[in-house]
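Sequence plus predicted model, see below.
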Amino acid sequence: MGFDPATLKYNDQGLIPAIAQDAESGDVLMMAWMNARAVAQTLETGRVTYWSRSRQAFWIKGETSGHVQELVDFRVDCDRDCLLVTVRQTGPACHTNRRSCFYTAVRDGAEVELMAPMQD
């Protein structure tokens, strides 16, 4: 039995959230959106592909930055409305040049920056 991206539960815009996790460290790197075509392309190519809502275009992670996400595992949650892609991340995952987009914690009511931008 094959996997059909159409069986996923997309929102009203035809999108589904995808969480990227580092396959080696287990760190959560980022969250972005996929549509059915991005899901299919990710599975076909092994290069994680998202849908950019701001540009209204496909976005193959690392295509311009070199910060590639190579697909290791593709998982669907129990409600079929969220994805988890485990990846081999080259360089930073965040557009701020940080390893993860989740670099700000709220502790004792204050924001704390947990990591600095990566150096080239």
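Alright, I've got the coordinates.

use CA for all of it now, contacts and neighbours both
OK.

What's the local residue count around the closest residue to V76 other than its chain neighbours?
With C-alpha to C-alpha, 6 or more residues apart in numbering as the criterion, V76 has its nearest non-adjacent residue at 4.8 Å, and that residue is L83. L83 has 22 neighbours, counted by other C-alpha atoms under 10 Å.

What are the neighbouring residues in contact with L83?
L83 is in contact with 16-19, 74-77, counting by C-alpha atoms under 8 Å, 6 or more residues apart in numbering.

again, only this time at 10 Å
Taking C-alpha atoms under 10 Å, 6 or more residues apart in numbering as the criterion, L83 is in contact with 8, 16-20, 31-34, 39, 74-77.

between the residues you listed, which is nearest P92?
A20 (12.2 Å; C-alpha to C-alpha).

The closest one: what secondary structure?
strand (DSSP: H, G, I helix; E, B strand; the rest coil).

ok, structure two:
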Amino acid sequence: MSEPFASPASAREQEEGETFRPRFDAAGLVTAVVTDHETGRPMMVAHMNAEALDLTLETGIAHYWSRSRGCLWKKGETSGALQSVRDIHVDCDQDAVWLSVVSAKPEDTCHTGRKSCFYRRLDSDSRKLVAAHS
């Protein structure tokens, strides 16, 4: 692995500077929003620790930290739905990243077998979940 990430700096440097300084939370994680590179549609939200983020940068394949299993997770390692990272954006204070990816199996992003983990929408009138349009 490469060198550890730079420590967070002043707010101005963190928000306006050119140095990538991911701001990990108390659990050592940053939120990762993942979208389809071609369509821009949301696919999933996950979390990355420093090791997952570093492996993603080194390999170009998305790696995450599974909070439920407490382990590193290479997306698609068992399902074949590997995510090739095309772009990474960081939010203003660098506590979240946005990965634009191409999936080897775009029809199988979610563990439920769907293209996206966002397969339901909230009907605000009934406050019930209904099928989202693909």
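In hand now; what should we look at? Computed from a predicted structure; not experimentally measured.

TM value for the aligned chains?
With the length set by TM-score structural alignment, normalised by the length of structure 1, the two chains reach a TM-score of 0.88; 114 aligned residues with a C-alpha RMSD of 1.7 Å.

picking that back up, to which residue of structure 2 is the residue nearest to V76 of structure 1 aligned?
Alignment note (TM-score structural alignment): L83 of structure 1 maps to V97 of structure 2.

so after the one helix or strand its match maps to, what's the next helix or strand?
Element membership for V97 of structure 2 (DSSP states H and E) is strand 96-103. On the C-terminal side of strand 96-103 of structure 2, the closest following helix or strand by DSSP H and E is strand 120-123.

What is that following strand packed up against?
Helices and strands touching strand 120-123 of structure 2, by 3 or more C-alpha pairs under 10 Å, 6 or more residues apart in numbering; DSSP states H and E, are strand 128-131.

measure the match of L83 of structure 1 to K105 of structure 2 for me?
Distance of V97 of structure 2 to K105 of structure 2, given as C-alpha to C-alpha, to the nearest Å: 22 Å.

quick one: V72 of structure 1 is in a strand?
Yes: counting by three-state DSSP, V72 of structure 1 is part of a strand.

Tell me which residue of structure 2 lines up with L43 of structure 1.
Mapped onto structure 2 by TM-score structural alignment, L43 of structure 1 lines up with L57.

Show me the residue at the heart of structure 2, geometrically.
Against the mean C-alpha coordinate of structure 2, by C-alpha atoms, centre = their mean, the closest residue is A32 at 2.7 Å.

Give the aligned equivalent of it in structure 1.
Using TM-score structural alignment, A32 of structure 2 pairs with A18 in structure 1.

you'd agree its match is up against R80?
No: with contact defined as C-alpha atoms under 10 Å, A18 of structure 1 does not reach R80; the gap is 11.3 Å.

For C82 of structure 1, which non-adjacent residue is spatially closest?
Spatially, and ignoring its direct neighbours in sequence, C82 of structure 1 is nearest to P17 (5.2 Å; C-alpha to C-alpha, 6+ apart).

which helices and strands does the host helix or strand of that neighbour pack with?
Here P17 of structure 1, judged by DSSP H and E, is contained in strand 16-22. For strand 16-22 of structure 1, the elements it packs on are strand 28-34, helix 36-45, strand 49-52, strand 69-76, strand 83-89, judged by 3+ C-alpha pairs under 10 Å, 6+ apart.

Now the longest one on structure 2. Mean distance?
Which is helix 36-45 of structure 1. Superposed on structure 2, helix 36-45 of structure 1 shows a mean distance to its aligned partners of 0.6 Å (mean C-alpha distance after the TM-score superposition for structure 1).

Just the buried residues of that helix, please?
Buried residues in helix 36-45 of structure 1, counted by 16 or more other C-alpha atoms under 10 Å: 36, 38-43.

any idea which of those is closest to D27 of structure 1?
Of the buried residues of helix 36-45 of structure 1, the one sitting nearest to D27 of structure 1 (C-alpha to C-alpha) turns out to be T42, at 20.3 Å.
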